[in-house]
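Chemist: Pasted the sequence and its predicted model underneath.
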Amino acid sequence: MNGIGLELILRNHAEIAVYCKPIYCIDFEVLECAAKKLALQIPKDMYIHPLNMQDIFDDEIIKAGQICAKSGLYSFKSFEKAVELSIEHEASLVTLPIHKYAWQLAGIEYAGHTQYLRHRFQKEAIMMLGCKEMFVALFTDHIPLSKVSGMIQKEKLLQFFRDFYHAYSLLFAPLQTTQTPKNDTKHGTQDSKEIQLESLQELSSNTLKQNAINANLVKRLLYDEKNIEKTIIEKTQDSIQEIAPHNHSLQPKKELKIAVLGLNPHAGDNGVLGHEDMIINECIEIINKEIGAEVFIGSIAPDSAFIPHNREKYSIFIAMYHDSGLAPLKALYFDRSINVSLNLPILRTSPDHGTCFDKAYQSNNNISMESYLESFRFLCQVNM
């Protein structure tokens, strides 16, 4: 609230309201304070779900560009309420940037939205960031670099590959009768058809249920069906392939190619520069056998993974740690990239930028709105 989040809401509501009906978890008094500071009007058609927390502020509600415990607590409670509404109504969720230190000052034990979602749903939420040209998923995200090496364990990484393959396929392709990964300790011993049938049975109570939920995420709450014009619907449907990476948008799973980055320089040079990449390579071999197709490619040396030649071949990348994957992504597509939380019962997106305290509540701040708008477009398009 002390950053640019409320400005994003106020300046972009009119455009978003054309094709969806957002519900904002905020008290009117807080939004009114932001609007006055920005010299903006609160749109009359905004639907606000109050938190009834305005009384926690004993002086000025908004302290532009400042980190404080009260703003951290307020943003967390807003997020917490939004999650509960998403569960109740099977709706998608868009979150605004938060300052992690403000959460810490407020006594919030989570390092961010994703960490809370993992705890709330007891599932390993996967962070995937990017735009239609390129998405990057993170095996580890908000942990110190010194702990990354210890996280690269065979079963943990292999399960991550399985979860990502399932979750990504649910977003961008219909569930088809192609080979589906199966967690089998006797790797490679079963016929691909047997793997397919057993996997579908094994996943029926989880994957299919999640698919059904995701298919209705927007329709029940986000979409205002009475006010959507036919032309808007057709335009949105036509643009599904624009948001999804071009080389496998709505294509059979067997055409999906995912480039996996190594951890060490030169992807370890066959163990000379570190053993972790040997584990990564083994997991890639196993998951491809489970799928019955060469979907996961690598490991690829991180320093050359994002060269133009590779980006022509791959539009999905998996990085072992935060900066390995996100530094190239943000150098290329910072203004348009979004953050997507996969492998959860709800689908959540957010802008791929921070609170921008240095630009908050300032005139002529030249804030880009694209990432925020893309967060909504993505949800509407993948759920049409």
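Modeler: It's in.

Chemist: contacts and neighbour counts: CA atoms only from here.
Modeler: Noted.

Chemist: ok, and what's touching the helix or strand harbouring S375?
Modeler: For S375, the host element (DSSP states H and E) is helix 370-382. In this structure, residues lying in contact with helix 370-382 by Cα atoms under 8 Å, 6 or more residues apart in numbering are 8, 12, 16, 20, 92, 94, 171-172, 218, 236-237, 239-240, 243, 335-339, 347, 349-353.

Chemist: A further structure is provided below for comparison with the first:
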Amino acid sequence: MPAPLPLAVSLGDPAGIGPEIIAEAWTRRDEAGLSPFFVVGGGDVLAKAARMRGLALDVVRILDPSHARDVWKDAIPVLGTLDAEYRPGIPDETGAHLALNSLVEATSRAALGEAGGLVTAPISKSELAHVGFTQPGQTEFLADAFGRPREDAVMMLAGPSLRAVPLTVHCALAEVPDLISKDLIVHRARILNEALKRDFGIEEPRIAVCGLNPHAGEEGRFGDEEQFVIGPAIASLEKEGLAITGPHPGDAIFTPRARKAYDVAIAMYHDQALIPLKALDFDEGVNVTLGLPIVRTSPDHGTAFDIAGKGKADPGAMIAALRMAGEIAARRASRG
């Protein structure tokens, strides 16, 4: 079932691989079963990125998201006239301005109910910082944009082999022990549990929780966060009726046998979740933001400036992000 409204796609950094994988995704729209989408800004960038890859793609600029379906079969719809020079692999301030404006406008269109969801192409956080972007990443930007506490914006990485949620995200590893808490685990597990029911159709989600320390602390020998923080949070959630287990050792929870026992794993820090996800599903990994009033997905990779414009970028994760956003939007619409 397609999304009820076209999806809004932000361009990402025009010097990265975002434009070319968006263009490639549009050319594969039928075989991939994608819902209609429109891109905010960057019409010339998309056209040149498509030519670089040898793609047959026409760009049609639209004035309103409702016009996207009218041109979808024949051309990629681009909302507005914002643009920049296409210089793959050479990020600059003009491109950063385009990336930020595209993200802001695409978010606004989704917030206004003019788009079925938001799909964000990769940005360069360091480049955006030069033009006024103050958040650690797009997940935090979206939480701020909707006036939600950042604890409510739950990042879930999803691929064919694994779903994983990092409890803490964009912070130094040394800060993690002080940032994890019983309240944070409980809060995010509740959001995750409801989102898996509503957006993924899993009636009784099974959640596995990683420990922080080697061997999940081994009864306090290698750290006591499992005993005094993680374990009590799990016990509290069990009393609420959640199907949740742990804390599990981080070196065993992602094995093929272990993955059969849960629908999603909650990791304690960024790399504990992203390393296994990228090892298993790099070309199909999707970043989904749960806990927001809109649907938001993104390919789970960066700008890849080093291969931009060379025809090497795999569009698989962008296609997966577009497909997942359409599926979630359709499921939400069907539930009313």
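Modeler: All right, it came through fine. On a predicted model such as this, the values are computed, not experimentally measured, just so you know.

Chemist: Give me the TM-score for this pair.
Modeler: Overlay of the two chains. TM-score (TM-score structural alignment, normalised by the length of structure 2): 0.82; 295 aligned residues with a Cα RMSD of 1.9 Å.

Chemist: hang on, the earlier thing: select from the contacts of helix 370-382 of structure 1 every entry located in strands.
Modeler: 94, 338-339, 349-351 (DSSP state E).

Chemist: Specify which member of those residues is nearest to H266 of structure 1.
Modeler: N339 (27.8 Å; Cα to Cα).

Chemist: The closest one matches what in structure 2?
Modeler: Using TM-score structural alignment as the criterion, the counterpart of N339 of structure 1 in structure 2 is N287.

Chemist: Just the buried ones out of the contacts of helix 370-382 of structure 1, please.
Modeler: Listed as buried from these are 8, 20, 92, 94, 171-172, 218, 236-237, 240, 243, 335-339, 347, 349-353; burial here means 16 or more other Cα atoms under 10 Å.

Chemist: Could I get the buried residue list for stretch 30-38 of structure 1?
Modeler: 30-31, 34-35, 38.

Chemist: Spatially, what comes nearest to the residue most central in space within structure 1 if we skip its sequence neighbours?
Modeler: Geometric centre of structure 1, nearest residue: V340, 1.0 Å, by Cα atoms, centre = their mean. Nearest in space to V340 of structure 1, with sequence neighbours left out and distances taken as Cα to Cα, 6 or more residues apart in numbering, is T349 at 4.5 Å.

Chemist: again, but for V60 of structure 2
Modeler: V60 of structure 2 sits nearest to P77 (Cα to Cα, 6+ apart), 5.1 Å away.

Chemist: Report the contact partners of that neighbour.
Modeler: 37-39, 59-62, 68, 71 are the contacts of P77 of structure 2 under Cα under 8 Å, 6+ apart.

Chemist: which of the residues you listed show up in structure 1 as well?
Modeler: For those, the subset whose aligned partners also touch in structure 1 (both residues aligned by TM-score structural alignment, their matches' Cα atoms under 8 Å) is 37-39.

Chemist: Buried ones among those?
Modeler: Buried among the kept ones among the contacts of P77 of structure 2 (16+ other Cα under 10 Å): 37-39.

Chemist: quick one: which of those residues sit in strands?
Modeler: 37-39.

Chemist: Stretch 195-206 of structure 1 corresponds to what range in structure 2?
Modeler: Using TM-score structural alignment, stretch 195-206 of structure 1 finds no match anywhere in structure 2.

Chemist: how deep is the counterpart of L170 of structure 1 in structure 2 tucked in, by neighbour count?
Modeler: Alignment note (TM-score structural alignment): L170 of structure 1 maps to R198 of structure 2. R198 of structure 2 has 15 neighbouring residues, counting by other Cα atoms under 10 Å.

Chemist: Isn't R198 of structure 2 up against R332?
Modeler: Yes. Using Cα atoms under 8 Å, R198 of structure 2 makes contact with R332 at a distance of 6.9 Å.

Chemist: and which of the ones in strands among the buried ones among the kept ones among the contacts of P77 of structure 2 is nearest to H187 of structure 2?
Modeler: Once Cα to Cα is applied, the member of these that ends up nearest H187 of structure 2 is F37, at 32.7 Å.

Chemist: Would you mind finding the match for the closest one in structure 1?
Modeler: Looks like F37 of structure 2 aligns to P22 there (TM-score structural alignment).

Chemist: Then A129 of structure 2?
Modeler: Looks like A129 of structure 2 aligns to Q104 there (TM-score structural alignment).

Chemist: sorry, back to before: which residues does the match of N339 of structure 1 contact?
Modeler: 155-158, 297-300, 321.

Chemist: and those as TSV, adding distance to R188 of structure 2?
Modeler: Shown next, in TSV, are the contacts of N287 of structure 2 (distance: Cα to Cα, whole Å):
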residue	distance to R188 of structure 2
M155	10
M156	11
L157	14
A158	16
T297	18
S298	20
P299	22
D300	20
A321	22
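
Chemist: Mind jotting down where the strands sit in the stretch 251-384 of structure 1?
Modeler: For the stretch 251-384 of structure 1, strands defined by DSSP state E, counting those that start in this stretch occupy the ranges 258-261, 296-300, 316-319, 338-342, 348-351.

Chemist: possible to save those as a markdown table with distance to I143 of structure 1?
Modeler: As requested, the strands of the stretch 251-384 of structure 1 are exported to a markdown table (distance: least, Cα to Cα, whole Å):
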| stretch | distance to I143 of structure 1 |
| --- | --- |
| strand 258-261 | 18 |
| strand 296-300 | 22 |
| strand 316-319 | 14 |
| strand 338-342 | 17 |
| strand 348-351 | 20 |
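
Chemist: Of the ones you listed, which is nearest G268 of structure 1?
Modeler: Taking these one by one with Cα to Cα, strand 296-300 is closest: 9.3 Å.

Chemist: by contact count, what packs against that closest one?
Modeler: strand 258-261, helix 276-291 (3 or more Cα pairs under 8 Å, 6 or more residues apart in numbering; DSSP states H and E).

Chemist: and P252 of structure 1, how many neighbours does it have?
Modeler: 16.

Chemist: Settle this for me: it is touching A173, isn't it.
Modeler: Yes. P252 of structure 1 lies in contact with A173 (Cα under 8 Å); the separation is 6.9 Å.

Chemist: what's the overlap in contacts for these two?
Modeler: Counting by Cα under 8 Å, 6+ apart, nothing touches both P252 of structure 1 and A173.

Chemist: hang on, the earlier thing: am I right that the residue nearest to V60 of structure 2 sits in a helix?
Modeler: No. If the criterion is DSSP: H, G, I helix; E, B strand; the rest coil, then P77 of structure 2 is strand and not within a helix.
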